[in-house]
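Student: A predicted structure for the sequence below; I have some questions about it.
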Amino acid sequence: MISVRVQPEPFDPGAELVALETLGGGAVASFTGIVRGEEGPGGGLVELLLEHHPGMTAKAMEAIAADAARRWPLLGIVLVHRIGAMTPGERIVFVGTASRHRAAALEACAFLIDWLKTGAPFWKRARFADGTSQWVEARAEDDAAASRWV
């Protein structure tokens, strides 16, 4: 089972985990990303806006999920990524994997989130308390983490 969703609505990580647990494996691994209230040039972050190309984003996410399914013996994958405006503390991304054994579930989960951080076609704009905004640039640390899967 592979489920890939790009949506503006909030998601429930607990419900996503239950769906993976019902697949009958011995391991479920997950990552939930949350919008940080980080400091920026204009004070604290008040909004993170995620934009995407609808056809391109879903296809790219489906392709990487299929790649993970080829690399590891998985029973299920759930990828949920939000788009639109979000505030600090809101959930932005969920990655879940199910397998018969923990190593496959954990490794595939790490692979998927590393790829989502670097290869998924999303554009982020941060808006700060003073009204200024800026596009969020890619981070070298994220590229380095993703490079281990090449």
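Tutor: That came through fine.

Student: from here on, contacts and neighbour counts on C-alpha atoms
Tutor: OK.

Student: Contacts only, for the closest residue to Ala27 other than its chain neighbours.
Tutor: Sequence neighbours aside, Arg102 is the residue nearest to Ala27 in space, at 5.0 Å (criterion: CA to CA, 6 or more residues apart in numbering). Neighbour list for Arg102: Gly26, Ala27, Val28, Ala29 [criterion: CA atoms under 8 Å, 6 or more residues apart in numbering].

Student: Is it correct that the last one is in contact with Ala98?
Tutor: By that I understand Ala29. Yes: using CA atoms under 8 Å, Ala29 is in contact with Ala98, at 6.6 Å.

Student: Specify which residue of these two has the higher count of neighbours.
Tutor: A direct count of neighbours by other CA atoms under 10 Å for Ala29 and Ala98 places Ala98 higher, at 31 against 22.

Student: Excluding covalently adjacent residues, which one is nearest to the more buried one?
Tutor: Once flanking residues are discounted, Ala98 sits nearest to Val28: 4.4 Å by CA to CA, 6+ apart.

Student: so how many other residues sit close to that neighbour?
Tutor: Val28: 26 surrounding residues under other CA under 10 Å.

Student: From Cys109, how far off is it?
Tutor: 9 Å (CA to CA, to the nearest Å).

Student: Got another one to weigh against that:
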Amino acid sequence: MTAHATPLVRIQREDFDTEAEISRLTRGRADIGAVVTFTGLCRDEAGQLAALELEHYPGMAEAEISRIAAEAIERWPLQGLSAIHRFGRIAPGENIVLVVAASAHRQAAFEAANFMMDYLKSRAPFWKKEHRTDGSEGGWVEAKETDDAAAARWRR
């Protein structure tokens, strides 16, 4: 792979293996000096969430995330970039999203991973609905203003 690596984007129902994804990017590579990973988990701070249900438009979500990943590859000298996002019912403590950025230097890997997560948190075409432990459903979860502000800092 060159500095113009092709990013890997997957939208999947099943869980992912973080170590396997890191290995996929780094195996046999001597030009990578830094790998930054971010794993987002389903959380339940109030103790009332049974599951988070994530929906997306197949095809559209992959295309949008691929577009942002290509922008990250253009902006930072990366040897590899992966973005994996799950859909379906996800229980508290389970994985939701993984970003892996590989570069010769740590700063590029950190910035690219941060850029990807700011986008995924605020603008990725996913809809989230809460299912509570009492059997009721919460509404669709809106993006927070703080997430939008974090993503806005990357605008050119």
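Tutor: Nice, I can see it. Keep in mind the model is a prediction, meaning the values are calculated, not measured.

Student: what's the TM-score here?
Tutor: Scored against TM-score structural alignment, normalised by the length of structure 1, the superposed chains reach a TM-score of 0.94; 147 aligned residues with a CA RMSD of 1.0 Å.

Student: which neighbours do Ala29 and Ala98 of structure 1 share?
Tutor: Here Ala29 of structure 1 and Ala98 have Ala105 as joint contacts, going by CA under 8 Å, 6+ apart.

Student: Stretch 70-78 of structure 2 maps to which residues in structure 1?
Tutor: Aligned using TM-score structural alignment, stretch 70-78 of structure 2 spans residues 66-74 in structure 1.

Student: which SS class is the residue most central in space within structure 1?
Tutor: Geometric centre of structure 1, nearest residue: Val93, 3.8 Å, by CA atoms, centre = their mean. Using DSSP: H, G, I helix; E, B strand; the rest coil, the structure places Val93 of structure 1 in strand.

Student: Find the nearest non-adjacent residue to the aligned residue in structure 2 for it, please.
Tutor: In structure 2, the residue matched to Val93 of structure 1 (TM-score structural alignment) is Val97. With sequence-adjacent residues excluded and distances taken as CA to CA, 6+ apart, Val97 of structure 2 is closest to His85, at 4.5 Å.

Student: where does the residue of structure 2 most remote from its centre land in three-state SS?
Tutor: Relative to the centre of structure 2, and counting by CA atoms, centre = their mean, the farthest-placed residue is Asp134 at 29.5 Å. Under three-state DSSP, Asp134 of structure 2 falls in the coil class.

Student: what's the helix or strand for Ala70 of structure 2?
Tutor: In this structure, Ala70 of structure 2 sits in helix 60-75 according to DSSP states H and E.

Student: Would you mark the buried spots in the helix or strand encompassing Leu48 of structure 1?
Tutor: Assigned by DSSP H and E, Leu48 of structure 1 belongs to strand 43-52. Using 16 or more other CA atoms under 10 Å as the test for burial, strand 43-52 of structure 1 gives Gly44, Leu45, Val46, Glu47, Leu48, Leu49, Leu50, Glu51, His52.

Student: which strands and helices sit next to that strand?
Tutor: strand 84-86, strand 122-128 (3 or more CA pairs under 8 Å, 6 or more residues apart in numbering; DSSP states H and E).

Student: so what does the very next helix or strand once past the last one touch, helix or strand wise?
Tutor: Downstream of strand 122-128 of structure 1, the first helix or strand assigned by DSSP H and E is strand 133-135. Contact here means 3+ CA pairs under 8 Å, 6+ apart; on that basis strand 133-135 of structure 1 packs against strand 122-128.

Student: The strand it packs on versus strand 43-52: what angle between them?
Tutor: 160 degrees (axes from the mean of the first three to the mean of the last three CA atoms, to 10 degrees).

Student: Have a look at how far, on average, strand 122-128 of structure 1 is from structure 2.
Tutor: Compared with structure 2 after fitting, strand 122-128 of structure 1 deviates on average by 0.4 Å (mean CA distance after the TM-score superposition for structure 1).
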